[in-house]
Every structure is written in structure tokens, then in C-alpha cells.
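1. sequence first, then the predicted structure:
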Amino acid sequence: MAKKNLNEMSFLDHLEELRWLLVRSTIAVLILATVAFLISDYIFDVIIFGPTNANFVTYRFFCELSSQLGYSDLICVKEMPFIIQNTNMEGQINVLIWSCITAGFILAFPFILWEVWKFISPALYESEKKHAKIFIFSSSMLFFMGVLFGYYIIVPMSVNFFATFTISSVVKNQFSIDSYIGMVKTSVIACGLFFELPIIIYFLTKVGLVTPEFLRKYWKYAVIIILVVAAIVTPPDVVSQIIVTIPMLIIYEASILISKIVVKNQNKQNG
């Protein structure tokens, strides 16, 4: 049966399209989760638990940066005084399953975007439908950049801070595997989705829910929120907070620019 046009589709038709979007996306995630399971040793030993090693690339960079800035060893990580332990009978198997699913979601993200594009494309102009490849590529790149930012910046800073923080020498840091894996997943996925902000702002501007004036008006509040987030996820030193804050501010400014471009193009079309 031929696919119906947007004007011909009922509410139930839209729900049916959405259902198949979710089904195909879930299948893609599960397939890539299976691939992740086959290389789970590498994923855990090298990737997930990489930031627990004082020789991790980010820590070496901080040591070099600390030396270059004349901070001595202020932000140089030389040891990780903690252990990761499993305290639940089914803890490790649960971590294995959900970590593989998370990896599958990250790897399947471009396909999920393609499915989302097919779902919303009937509501777009013909000229806008031609930009499908640009949308998929730019959105995927932003997401993966966010994931890498979360993994190489946010996660190591968080691990370093919580590993070295103690209220007394009597208390030893022994983190549960659920706590550690949860922190890694949350940091990586949250950063990946935050880097999608320009794309989200693009569509919100298209439908008239956001304007460049609105984003600029509340710029100060956005800066405060970003600074608070940076202060929470980084150790209590200025250099680390700056490293996290600058990319987030750039993303927000890029969102304002994109919103301006969308409004300008809309004015030309209505011109």
C-alpha cells in the first residue's frame, strides 16, 4: 500500500508511523548491542574503566597543562585511591547488559535520526527535505562530539574529584560498579544530547516556539546555569571549570546564530 500524504493521515496513522519508528530503532539498538557484547572485554577494560587509570590520556594532558601554566601539580593526577566493587549477586550481569544497550544506542544514533527525519519530513517543505543528509550528518557529528567531550573531559574530572575527595582519612573510597557505570553513562549521554542543542533550537525556531531575541534575552541565565553545571561536574579549580564551560557557551551561541538564520530565511520566504 502506498504511503499516505501528510494531509491524508489520521491520528492513528501517525501513531502507527511512530510505532514502526520505535520498532526499527529498537531493533537497530539491539543489533549493535549484540556487537558490543561480542567485544565487551575491550569496551569494559579499555573504554569504560579507562578513566580509572592514572595514565589515562586526559590525566596526562592535565599534567602537561598544569606544568605549562605553572600550577605545579595542582591539576595533575598521579594516582586513583579507590576501588570498584560489586555488591549485588546479579550486579555484573546487569551492568553488562545495560552497558551493551547503551553502546548500541550510541552507535545506532545516526540510524535513529534517519528514522526521526522520515517521520517529520512530511511536514517540511520540499526544499527542506533535500537537506536530509546534512541533517543526519550534522546531528550525528554533534552527538558524537558530545559523547567524546563527556568521556574525555567530564568523566575523568568527575572520577578524579570523587576519588580524591574524603571527609576523613578513616573513610576509604570503595565505589559500587553500579554507581561508577551510572556516572559514566549519564555523563556521556547527557553531553551527547546537550550538543544536539543547535538542532533542537533549529526546529523550535521553525515552529515559532523560540526566537533569537528570546535566547539572547535569557543569555545571562543560560550562562549562570552553564557555570553551575560546570562547577558541579568538575573539580574545584578554575582551569577545569573553564575547560568545561567554554564548549558549552560555544554551543549556546551557535544555537542563537542558527535561530537567527532560520528567522531570516522565513522572513525572505514570507517577503
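-> Noted; the coordinates are in hand.
2. drop to CA atoms for contacts and neighbour counts, all remaining ones
-> Will do.
3. which residues of the stretch 151-271 of the chain fall in helices?
-> Under the criterion DSSP state H, counting those that start in this stretch, helices of the stretch 151-271 of the chain are mapped to 155-164, 177-194, 197-206, 212-217, 219-233, 238-270.
4. now render the ones you listed as TSV, adding mean neighbour count and distance to Ile112.
-> Compiled in TSV, the helices of the stretch 151-271 of the chain are given as follows (neighbours: other Cα atoms under 10 Å; distance: least, Cα to Cα, whole Å):
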stretch	mean neighbour count	distance to Ile112
helix 155-164	20	25
helix 177-194	19	13
helix 197-206	18	15
helix 212-217	14	28
helix 219-233	15	28
helix 238-270	16	22
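5. as a markdown table, those helices with distance to Cys63 would be great.
-> Rendered in a markdown table, the data for the helices of the stretch 151-271 of the chain read as follows (distance: least, Cα to Cα, whole Å):
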| stretch | distance to Cys63 |
| --- | --- |
| helix 155-164 | 13 |
| helix 177-194 | 22 |
| helix 197-206 | 32 |
| helix 212-217 | 37 |
| helix 219-233 | 19 |
| helix 238-270 | 12 |
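6. looking at those, which is nearest to Ile136?
-> Minimum separation from Ile136 across the helices of the stretch 151-271 of the chain (Cα to Cα) falls at helix 197-206, 10.3 Å.
7. residues touching the closest one, excluding its own?
-> For helix 197-206, the external contacting residues (Cα atoms under 8 Å, 6 or more residues apart in numbering) are 139, 210-211, 251-252, 254-256, 258-259, 262-263.
8. and here is the other one:
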Amino acid sequence: MPDKRIESSDTEMSFWDHFAALRPHLVRGSVAVVVVAVVAFLSKHFLIDTVLFGPKSADFPTNRLLLAAGQALSDLCDWINSWSGLSLSVNTEAFDVSNLDFRVINTQMAGQFNLHMKISMVTGLVLAMPYVLWEFWRFVRPALTPREIAATHRFVFWVSTFFFAGLLFGYFVLVPLSVSFFINYQASASIVNMIDVGQYLSTVIVASLASALVFQLPLLIYFLTRMGLISSAFLKRYRRHAFVALLVIAAIITPPDIFSLILVIIPLYGLYELSIRLSARIERRQAAAAAQNE
């Protein structure tokens, strides 16, 4: 069945024609978000107790790994000292997650209900994102050439893959590091931390989604290269500048300690190097296609 948006070449669609064509895609995408949000709302125990409050528990996988890593480094230093006569030591405070079983408080009448609604909607938006992107791609597909369709037919897959990879990195790495640092940080022994549940939720969401967006860097480079706005030579020439920029980004989204900074900058810079190789691969393909056409 022909798409209603395909008209004769001498006729252009008006704004309202485009909106009318976009409307069913918006409706289906919104329904998907609402359905997932309702399922998330009904899964209150798993969503809040297991997922949301997971990173604050000492039994969280990342926290157990950090504790084991700190102990392993301490044992390594002891072995080196006994073998060489040196006096090496390692500060294991960054690995200490023994005080993470804290309680959060609610100070608003509808605070817990609002928390339940907010995390349900965020879950709906995140989990339904691949379908929403697919609906968007279906909307723009009739306006694309066969070559453009071939180049973007995996758009939803790769965007979703990098998005969820970044989301998991943020949840399993950034969030535990942030929670551990800020909970164990003490400006004065007279100050008692009473963590508001809304602030805790914001930390989890912001750290996870920020990481998910940063992980879109290779795809951004991919499209900029295809449009001729950037090249692999440009990326290589400004590699040092990019490293400094990524270092600043890592410093913003991580707690202010060197261990967290190193743990985050490594995968971020790895994404940049991946972007260089991806850009070079696209340039080779474009050069081969141009030579074949000639």
C-alpha cells in the first residue's frame, strides 16, 4: 500500500500535512511509553527496592567488587613490602563501601507517591525508547533515498545499544561511586547525613542518563562524518584537546576523587578512539563508492 506522504515531485507537503503524517507515530510511541510506565508502576517492589536502592547497598555487585579490589591492592602492597623492604601503602577509602546501608527519608506529604510516579515514567521513557526511535525512523523513511535507507536501517539498533550500554555503565559504575563518595564524605563530625529520597533519585537518574548520552559519541561522529562535517584526520589532530574535554566531562559526572575519574575517563576515551576508527572506515567506504561511480 503506498504511503500517503509520497506525492508528486512538483507538490510539497505543508506543515500540517507533515504533522498529520507524524501524528500516528507520536500516538503509538506515547502509548508504548504509557504501557511500560504502567507495568513499571505495578512492579513497585522490584523497581524501587531492588533497582533504585540497589546501588546504596553493600551487597550491590559493584560495591562488592570495589571492596575486593581494595583488599587485593592492600595485600599486593603488603607482599611487595615484605619482598623488597619498601613501605608502600594504598588508600583504600575510595573502595570502602561498608557504610552504604544508610536510610533515606521523605519530608513531603506526597513525596513517596511522587517518587513512585516519577520513577515509573522515567522507566517508561527509557525502556520504550527503542520503539519510539523506530516509529520516528518509519516517519522519515519515505523521504530518504535508497542509499540513505541502507545507511540508516540499523539506526535504532545502534542508538539503543550504545544508549543502554551507557545507562548500565552509569548505573553500575557512576552511581555507586557517587553514592559511596558523598555518603562517606564528612565535613564535620557534628553533621549527620539525612538523605532525602528525591535527592537520591535525582543522583541515580542524572548519573545514569548522563552516561547514556555520552555513550552516543560514536554515533554522533558517524553521522557527522557521513555529512562531511568532520573527518578522521580532524579527530586525530585534536586528540589531545578531546582528551581534555572528556576529562572535564568525566570530572563533572563523577565524584571529585582521582579513582572515580580514572575509572570513567578510560571508557570515555575508548569511545573517542572507536569514533576515530569508525570515521576512517566511513571515509574508506565513501572513497570506494566514489571510485566505483567514476
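-> Noted; the coordinates are in hand. Every value quoted in this text rests on a predicted model; they were computed, and no experiment measured them.
9. picking that back up, which one of the helices of the stretch 151-271 of the first structure lies nearest to Glu16 of the first structure?
-> Taking Cα to Cα as the measure, the helices of the stretch 151-271 of the first structure were each checked against Glu16 of the first structure, and helix 197-206 came out nearest at 22.8 Å.
10. where does that closest one end up in the second structure?
-> Following TM-score structural alignment, the partner segment of helix 197-206 of the first structure in the second structure covers residues 217-226.
11. excluding its backbone neighbours, what's nearest the residue opposite Gln112 of the second structure in the first structure once aligned?
-> Aligned against the first structure by TM-score structural alignment, Gln112 of the second structure finds its counterpart in Gln92. Sequence neighbours aside, Asn86 is the residue nearest to Gln92 of the first structure in space, at 6.9 Å (criterion: Cα to Cα, 6 or more residues apart in numbering).
12. check Val104 of the second structure too.
-> Leaving aside its chain neighbours, Val104 of the second structure sits nearest to Ile195 (5.0 Å; criterion: Cα to Cα, 6+ apart).
13. what's that neighbour aligned with over in the first structure?
-> Taking TM-score structural alignment, the alignment pairs Ile195 of the second structure with Phe175 from the first structure.
14. hang on, that match packs against Thr87?
-> No: distance between Phe175 of the first structure and Thr87: 9.8 Å, which falls outside the contact criterion (Cα atoms under 8 Å).
15. looking at these two, which is more packed in?
-> Phe175 (16 against 12; other Cα atoms under 10 Å).
16. that one: what's it in contact with?
-> Contact partners of Phe175 of the first structure, counting by Cα under 8 Å, 6+ apart, are 82-85.
17. give me the buried subset of the residues you listed.
-> Buried residues within the contacts of Phe175 of the first structure, counting neighbours by 16 or more other Cα atoms under 10 Å: Ile84.
18. if we go to the second structure, which of the contacts of Phe175 of the first structure are intact?
-> Here is what carries over to the second structure from those, by both residues aligned by TM-score structural alignment, their matches' Cα atoms under 8 Å: 83-85.
19. can you give me the strands for the stretch 51-200 of the first structure?
-> In the stretch 51-200 of the first structure, strands defined by DSSP state E, counting those that start in this stretch lie at 82-85, 173-176, listed in chain order.
20. how about the ones you listed in CSV, adding distance to Tyr152 of the first structure?
-> Formatted as CSV, the strands of the stretch 51-200 of the first structure follow (distance: least, Cα to Cα, whole Å):
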stretch, distance to Tyr152 of the first structure
strand 82-85, 20
strand 173-176, 20
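21. and those: which comes nearest Tyr221 of the first structure?
-> Within the strands of the stretch 51-200 of the first structure, the stretch nearest Tyr221 of the first structure is strand 173-176; the backing value is 34.7 Å (Cα to Cα).
22. picking up where we left off before, ok, which of the helices of the stretch 151-271 of the first structure comes nearest Ser121 of the first structure?
-> When these are ranked by proximity to Ser121 of the first structure, the top entry is helix 197-206, at 11.9 Å, counting by Cα to Cα.
23. average offset between that closest one and the second structure?
-> Average distance, helix 197-206 of the first structure versus aligned residues of the second structure after superposition (mean Cα distance after the TM-score superposition for the first structure): 1.9 Å.
24. compute the inter-axis angle for that helix and helix 238-270.
-> Helix 197-206 of the first structure runs at 30 degrees relative to helix 238-270, counting by axes from the mean of the first three to the mean of the last three Cα atoms, to 10 degrees.
25. now the angle from helix 197-206 of the first structure to helix 177-194?
-> Between the direction of helix 197-206 of the first structure and that of helix 177-194, the angle (the same axes, to 10 degrees) works out to 50 degrees.
26. not counting sequence-adjacent ones, nearest residue to the residue sitting nearest the centre point of the second structure?
-> Nearest to the geometric centre of the second structure sits Ala212, at 1.3 Å (Cα atoms, centre = their mean). Counting by Cα to Cα, 6+ apart, the nearest residue to Ala212 of the second structure once its immediate chain neighbours are dropped is Gly166, at 3.8 Å.
27. quick one on the thing from earlier: quick one: contacts for the residue nearest to Gln92 of the first structure?
-> Applying Cα under 8 Å, 6+ apart, the residues contacting Asn86 of the first structure are 92, 176-178.
28. do that again at 10 Å, thanks
-> For Asn86 of the first structure, the contacting residues are 92, 95, 174-179, taking Cα atoms under 10 Å, 6 or more residues apart in numbering as the criterion.
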